[in-house]
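Colleague: curious how this folds, go ahead:
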Amino acid sequence: MYNFTADDDVTAHIRTLVEHFVPVAGMTDVELAEWIRAQGIDILVDLNGHTAHNRLPLFLRKPAPIQVTWLGYLATTGLPTMDYRLTDARADPPGRTESLHTETLWRLPDGLWCYEPHRFAPAVAPLPALRTGRLTFASFNNPAKVSVTILGVWARILQAVSDARLLLIRSALAARTTELERFFAGRGVDPRRVEFLERRSTADYLALYDRVDVALDTWPCAGGTTTCDALWMGVPTVTLAGDRSFSRSGASVLASVGLPDLIAETADDYVDRATAVAGDLPRLATLRDTLRERVRASPLVDARRFAAAIEHAYLAMAERALAGAEGARP
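Modeller: Predicted coordinates:
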């Protein structure tokens, strides 16, 4: 079921991959719920959570016996009718986040992410620090994810690596750049060391990583696709894993490619890990040369393996539901 009105090349490609492609944006929740029941759909999956264009009111009607949420919103929907949320043990460590969910957490074995690198991604460039003689940090995440807490941590990193630069995506809010310049200046960091870049095409965005030695993840809302992009472009990312699912997405991605030493558990730890990797140019150069192949060989981009894990999860959910139904019979 397709709940958007856009009809482009991506939409056309998706149509070729599925048996049935049903646009439903024009249907009311009542109409769609009746249609789902009439079709006998067993498992209904939400990909939006509490983000734009979601159909969560539909899920409140429980049109399918098994309802699952995944990917678009890394937290609980809060719906008593949502049965499961797909996740993994790094994003939601067992025993730590169950109380924050109305759903049962279903942890996929390798990770909750499946990344397809951009086919037009440029080749990985040599480590820029070897050319420029200084370290360049960057965060190309959505500016809305840049909190005052993580800004303070980044300022500490720039204080510790005195000649380093930081690249950020410019906010659409006109006054935000001036605010950030004042923020860094107030913490002893020359604002000229922080460069604000305009949004650009995906190809040009990927090319920006040619200028970056180390990526810095946001907090409390960590990156997902942006972290994957950075790794594919040979740039290691340091992340701060919090106590919520949405602050642990970077940890999930890094664990899936075998880089747990870049996962910090506290702000002090984040500073220490970022400055340590920044100060180890031989390791950075090695990571630059090997990260793409490391990602290519990891579960993160193994679509068949991921699909098999999803299929296994859905079948297990169905078996559990059938067993419960049998047990409930008099």
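Colleague: make it CA atoms for all contacts and neighbour counts henceforth
Modeller: Noted.
Colleague: and the residue nearest to residue 263 when sequence neighbours are not counted, how far from residue 229?
Modeller: Once flanking residues are discounted, residue 263 sits nearest to residue 239: 5.2 Å by C-alpha to C-alpha, 6 or more residues apart in numbering. For residue 239, the distance to residue 229 equals 14 Å [C-alpha to C-alpha, to the nearest Å].
Colleague: repeat for residue 46
Modeller: Applying C-alpha to C-alpha, the value for residue 46 to residue 229 is 25 Å.
Colleague: do residue 66 as well
Modeller: Using C-alpha to C-alpha, residue 66 is found at 33 Å from residue 229.
Colleague: cool, and residue 108?
Modeller: Going from residue 108 to residue 229 by C-alpha to C-alpha gives 22 Å.
Colleague: who's more crowded, these two?
Modeller: residue 229 (20 against 17; other C-alpha atoms under 10 Å).
Colleague: the residue nearest to residue 263 contacts residue 253, doesn't it?
Modeller: No. Between residue 239 and residue 253 there is no contact under C-alpha atoms under 8 Å: 10.0 Å.
Colleague: neighbour count for the two, which is higher?
Modeller: More neighbours surround residue 239 than the other of residue 239 and residue 253, with 34 against 30 (other C-alpha under 10 Å).
Colleague: could you also give me the structure for this second sequence? I'd like to compare it with the first:
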Amino acid sequence: MGFFDSLSRGLERSREALNQIFYFGGDVTEDFWEDLEDTLVMGDMGADIAMQVTDDLRDMAAKRNLTSARQLREALTDRLAETFVSSEFDPFDDTPSVVLFVGINGAGKTTTVGKIASAAAHEGKNVIIGSADTFRAAAIEQLDVWGKRAGVSVVKRDRGSDPASVCYDVLDEADKCGSELVLIDTAGRLHTSADLMRELAKVVNVTRKRAASAAAGPMPVRVVLVIDAATGQNGLNQALEFNEALGLDGIIMTKLDGTAKGGIAMAVASKLKLPIFRIGVGEQVEDLQRFDAHEFCRALVGNGDKE
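Modeller: Predicted coordinates for the structure are as follows:
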């Protein structure tokens, strides 16, 4: 299964409502525009984006004399792609790199770390994992499984250990092993808890200080927020709080295959002006994919064939 086919399969639920508008392909009437805007809002793109996209598409239809709903499908794909922010770097490709994974409980951080470690090791990168979620024994065990499967070392400490010290230790180990990619899993934090966010900020600061003195030279530290797409607009609130507290470098959006709220990816990227590095559309390692804005929107809107 190719990239687009896999992505299209994963976004099937999010695409269903748009297909009802475009597949049956009636005339572009006022009802069409109202239905389109309502559908975009219900897909959790947010009212502002939904209104702007609909207005822009309406203007385009008038200028180009587009009178069929099907004629506007490709135009919608292009316009939605414009809402995303491009990145000048990829923290998992452009090494050396230290990546701290943050987010609330249940977002999929630990699984995401394991998948990225596995893919990077398969590509020949020297990878090391840090298990800084010291509150949850299951997270440590889960990373152990991923590490053994991928042939990647996992640095861990006893449950309840200071997570900042784990980050320091993993960078010490990275120096010894010559690791070019350091992936650090952190404990889930409620974005509404100021105390927990301050503690996480300490973890980030300690990691940055230690990475600046890496044996092979300073290593950039990227803070990446993992969001469960099914949380919808609450995911946007999470992103805003984490970004304010930590200064995020980008987003990974997980579990897009289990929700009809694929539009939340646009809401987060547009509001925070942050790139999306990866998206998860399934359980397998290959289902965590590099994000391509146009391919994502094409899969979300559909290609016009009956599905």
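Colleague: how close are the two chains, by TM-score?
Modeller: Laid over one another, the chains give 0.38 as their TM-score (TM-score structural alignment, normalised by the length of the second structure), with 162 aligned residues with a C-alpha RMSD of 4.7 Å.
Colleague: before we move on, back to that, quick one: classify the residue nearest to residue 263 of the first structure as helix, strand or coil.
Modeller: strand (DSSP: H, G, I helix; E, B strand; the rest coil).
Colleague: for residue 235 of the second structure, which non-adjacent residue is spatially closest?
Modeller: Counting by C-alpha to C-alpha, 6+ apart, the residue nearest residue 235 of the second structure is residue 227, at 6.2 Å.
Colleague: quick one: secondary structure of that neighbour?
Modeller: Secondary structure, three-state DSSP: residue 227 of the second structure is strand.
Colleague: and it, how far from residue 234 of the second structure?
Modeller: Distance from residue 227 of the second structure to residue 234 of the second structure, by C-alpha to C-alpha: 10 Å.
Colleague: more neighbours, the two?
Modeller: Per other C-alpha under 10 Å, whichever of residue 227 of the second structure and residue 234 has more neighbours is residue 227, with 31 against 14.
Colleague: what are the ranges of the helices in the first structure?
Modeller: 9-15, 29-39, 56-60, 128-132, 148-160, 176-185, 202-207, 225-232, 249-256, 267-278, 281-296, 303-328 (DSSP state H).
Colleague: out of those helices, flag the one nearest residue 214 of the first structure.
Modeller: Distance to residue 214 of the first structure, taken as C-alpha to C-alpha, is lowest for helix 267-278 among the helices of the first structure, at 6.9 Å.
Colleague: next, the angle from the closest one to helix 281-296.
Modeller: Angle, helix 267-278 of the first structure to helix 281-296, by axes from the mean of the first three to the mean of the last three C-alpha atoms, to 10 degrees: 100 degrees.
Colleague: show me what helix 267-278 of the first structure is packed against.
Modeller: Packed against helix 267-278 of the first structure by the contact rule (3 or more C-alpha pairs under 8 Å, 6 or more residues apart in numbering; DSSP states H and E) you find helix 148-160, strand 214-216, strand 237-240, strand 263-264, helix 281-296.
Colleague: ranking these by burial, who's on top?
Modeller: Most buried of these by mean neighbour count (mean count of other C-alpha atoms under 10 Å) is strand 237-240; its value is a mean of 30.
Colleague: those strands in the stretch 201-307 of the second structure, which residues are they?
Modeller: Per DSSP state E, counting those that start in this stretch, the stretch 201-307 of the second structure carries strands over the ranges 221-228, 250-254, 276-280, 288-290.
Colleague: in contact with residue 270 of the first structure, which residues?
Modeller: Going by C-alpha atoms under 8 Å, 6 or more residues apart in numbering, residue 270 of the first structure touches 153, 238, 239, 240, 263, 264.
Colleague: kindly provide the distance from it to residue 157 of the first structure.
Modeller: In terms of C-alpha to C-alpha, residue 270 of the first structure sits 9 Å off from residue 157 of the first structure.
Colleague: can you check residue 33 of the first structure too?
Modeller: Distance of residue 33 of the first structure to residue 157 of the first structure, given as C-alpha to C-alpha: 52 Å.
Colleague: again, but for residue 30 of the first structure
Modeller: Counting by C-alpha to C-alpha, the gap from residue 30 of the first structure to residue 157 of the first structure is 53 Å.
Colleague: next one: residue 43 of the first structure
Modeller: Distance of residue 43 of the first structure to residue 157 of the first structure, given as C-alpha to C-alpha: 47 Å.
Colleague: over to residue 136 of the first structure?
Modeller: Using C-alpha to C-alpha, we find residue 136 of the first structure at a distance of 11 Å from residue 157 of the first structure.
Colleague: residue 15 of the second structure reaches residue 301, doesn't it?
Modeller: Yes. Taking contacts as C-alpha under 8 Å, residue 15 of the second structure lies within contact range of residue 301: 5.9 Å.
Colleague: what is in contact with the two at once?
Modeller: Joint contacts of residue 15 of the second structure and residue 301 (C-alpha under 8 Å, 6+ apart) do not exist.
Colleague: buried set for the helix or strand harbouring residue 129 of the second structure?
Modeller: Taking DSSP states H and E as the criterion, residue 129 of the second structure maps to strand 127-132. By neighbour count on 16 or more other C-alpha atoms under 10 Å, the buried set for strand 127-132 of the second structure is 127, 128, 129, 130, 131, 132.
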